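**Student:** need a 3D model of the sequence below.
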Amino acid sequence: MSRSEARPAEPFASLAQQGEADRLGMWLFIASEIMMFGGLLLVIWFYRLAHPQEVAEALASMHWLLASGNTALLLSGSLCMTLALAAARAGEARRLIGWLLAAAVLGAGFLVGKSVEYTQEYHEGLLPGFGLESPLQAGAARLFMNVYFTATALHGVHILVAVALVLGLAARTWRGGLVFPQRAISVEMIALYWHAVDLIWLFLYPSLYLAGRGA
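**Tutor:** Down below sits the predicted model:
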């Protein structure tokens, strides 16, 4: 492993300067993602306030226990990413790889759980646009399920990207392509993305599954 791998990229004068630029870029990207999902959350809550009875009908059909289990997987993945960052800053590459792989497994578990949930909703006629007759009587309830599917599918794509980034980072570390702790910023950026996706889910989960249930 050469020392050149720990040098900053052009046009940065130092790794610290490059790290600051990386952080600024990531925070700007995260802000754009939050604005996008913020718009979806506004639509969700508009439907909730405008059609409370119809939304309650949709909520009665949703698999909130499965979503709760998925939430636990995602938050556990965030913990693994935090521990991975600590390992990177300590220069412990082997421990870093272990935590990265654990986070990837938990993220993949979330995607599997979401696939199971979608499969159940497909057989129940709840997913929009698949030709099965919906058990929901109110049009607003079916529209709420459209918003639910759009928000959760978009979030699922973000989880897929996060898992791919984590696996790529683990592979580069295993091949010796990164020097730690000098390049801990690489882990920090992916951890920030993972935490941001988790934070978005922590707003989506109660908004879609819990608020108003049984009211």
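**Student:** could you use CA atoms for every contact and neighbour count after this?
**Tutor:** Noted.
**Student:** is Phe180 in a helix, a strand, or coil?
**Tutor:** For Phe180, the assignment made with DSSP: H, G, I helix; E, B strand; the rest coil gives coil.
**Student:** which ones are touching it?
**Tutor:** 88-93 (Cα atoms under 8 Å, 6 or more residues apart in numbering).
**Student:** burial of Glu33, as a residue count?
**Tutor:** 16 (other Cα atoms under 10 Å).
**Student:** please, which helix or strand holds it?
**Tutor:** Using DSSP states H and E, Glu33 falls within helix 15-50.
**Student:** can you pull the buried residues of that helix?
**Tutor:** 15, 18-19, 23, 26-27, 30, 33-34, 37, 40-41, 44-45, 47-48 (16 or more other Cα atoms under 10 Å).
**Student:** that older thread, can the contacts of Phe180 go into CSV with extra columns for neighbour count, distance to Phe203 and secondary structure?
**Tutor:** Formatted as CSV, those follow (neighbours: other Cα atoms under 10 Å; distance: Cα to Cα, whole Å; DSSP: H, G, I helix; E, B strand; the rest coil):
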residue, neighbour count, distance to Phe203, secondary structure
Ala88, 26, 29, helix
Arg89, 19, 30, helix
Ala90, 15, 33, coil
Gly91, 17, 34, coil
Glu92, 15, 34, coil
Ala93, 20, 34, helix
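**Student:** structure for this one too, so we can compare:
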Amino acid sequence: MKIDHSLPIEYSTKQNGLNIFGFWVFLAAEIMLFATLFTSYFTLEHRIGNGPGGAEIFEMTPVLLETLLLLTSSFTIGLGIHAMRLGRTKAMLTFFVITLLLGLGFLGFEIDEFITYIHESATLQTSAFTAILMTTLGTHGAHVSFGLFWGAAILIQIKKRGLTPEAANKSFIFSLYWHFLDVVWIFIFSFIYLKGMM
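**Tutor:** Model prediction:
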């Protein structure tokens, strides 16, 4: 395996560059998935039937906390990648752990939010609005859950084998995925929650 030391470690082999390109293609498919969910949401958001609407079930405090946790995690994953490029493995691992803990906190708030919605009779069966709301939020939450397991697996690999070009490549790709989830959340926060509270 030929390593090009003039490139950042995550791009240092030809295979690594191909992996990153392939992941960008995967993210394009993910964009289409969430675009479809948002389009469905905008089509169905006023079809509440006898159920509650967004203004009745959305609460600003937990949503702001979720947003703060996820956006902070985007910052810490960026610091982790910066530390990785400087060869500071311990700092990188620390920032990755903080990122995963913030993601876990986000997920905890989201689960609590789902429980609150169910107690307020906002379930998948209540109306078209609640069905698409739960589907959109649930899809994002499932992606965050997957990211937590993926990030933990990368941490274990680096702890066991050290920061190799392959591990750096996986870490960088993971950071792209995590940033993508944060961007999706900004759209959810802006166009579902804020719009729904008005």
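**Student:** closest one of the buried residues of helix 15-50 of structure 1 to Arg142 of structure 1?
**Tutor:** Nearest to Arg142 of structure 1 out of the buried residues of helix 15-50 of structure 1 is Tyr47 (Cα to Cα; 11.0 Å).
**Student:** counterpart of the closest one over in structure 2?
**Tutor:** Structural correspondence for Tyr47 of structure 1 with respect to structure 2 (TM-score structural alignment): Leu44.
**Student:** if you skip the residues just before and after it, what's nearest to that match?
**Tutor:** Ranked by Cα to Cα, 6 or more residues apart in numbering and with sequence neighbours excluded, the top spatial neighbour of Leu44 of structure 2 is Phe129, at 5.4 Å.
**Student:** mind listing what the counterpart of the one you found in structure 1 touches?
**Tutor:** Counting by TM-score structural alignment, Phe129 of structure 2 lines up with Phe144 in structure 1. By Cα under 8 Å, 6+ apart, the contact set of Phe144 of structure 1 is 44, 47, 55, 58.
**Student:** contact partners for the last one?
**Tutor:** Right, Ala58 of structure 1. 136, 141-142, 144-145.
**Student:** buried set for stretch 180-195 of structure 2?
**Tutor:** Neighbour-count burial for stretch 180-195 of structure 2 [16+ other Cα under 10 Å]: 180-182, 184-185, 188-189, 192-194.
**Student:** for stretch 111-130 of structure 2, same thing?
**Tutor:** For stretch 111-130 of structure 2, a neighbour-count test (16+ other Cα under 10 Å) marks 113-114, 117, 121-123, 126-130 as buried.
**Student:** how about those, which pair is most distant?
**Tutor:** Longest span within the buried residues of stretch 111-130 of structure 2, Cα to Cα: Glu113 and Ala128, 18.6 Å.
**Student:** now Ile118 of structure 2: how far from Met134 of structure 2?
**Tutor:** According to Cα to Cα, to the nearest Å, Ile118 of structure 2 and Met134 of structure 2 sit 10 Å apart.
**Student:** returning to what we had before: over in structure 2, see which of the contacts of Phe144 of structure 1 survive.
**Tutor:** Retained contacts for the contacts of Phe144 of structure 1 in structure 2, judged by both residues aligned by TM-score structural alignment, their matches' Cα atoms under 8 Å, are 44, 47.
**Student:** of the contacts of Phe144 of structure 1, closest to Gln182 of structure 1?
**Tutor:** Using Cα to Cα, the contacts of Phe144 of structure 1 come closest to Gln182 of structure 1 at Ile44, 43.2 Å.
**Student:** contacting residues around that closest one?
**Tutor:** Per Cα under 8 Å, 6+ apart, neighbours of Ile44 of structure 1: 144, 147-148, 207-208.
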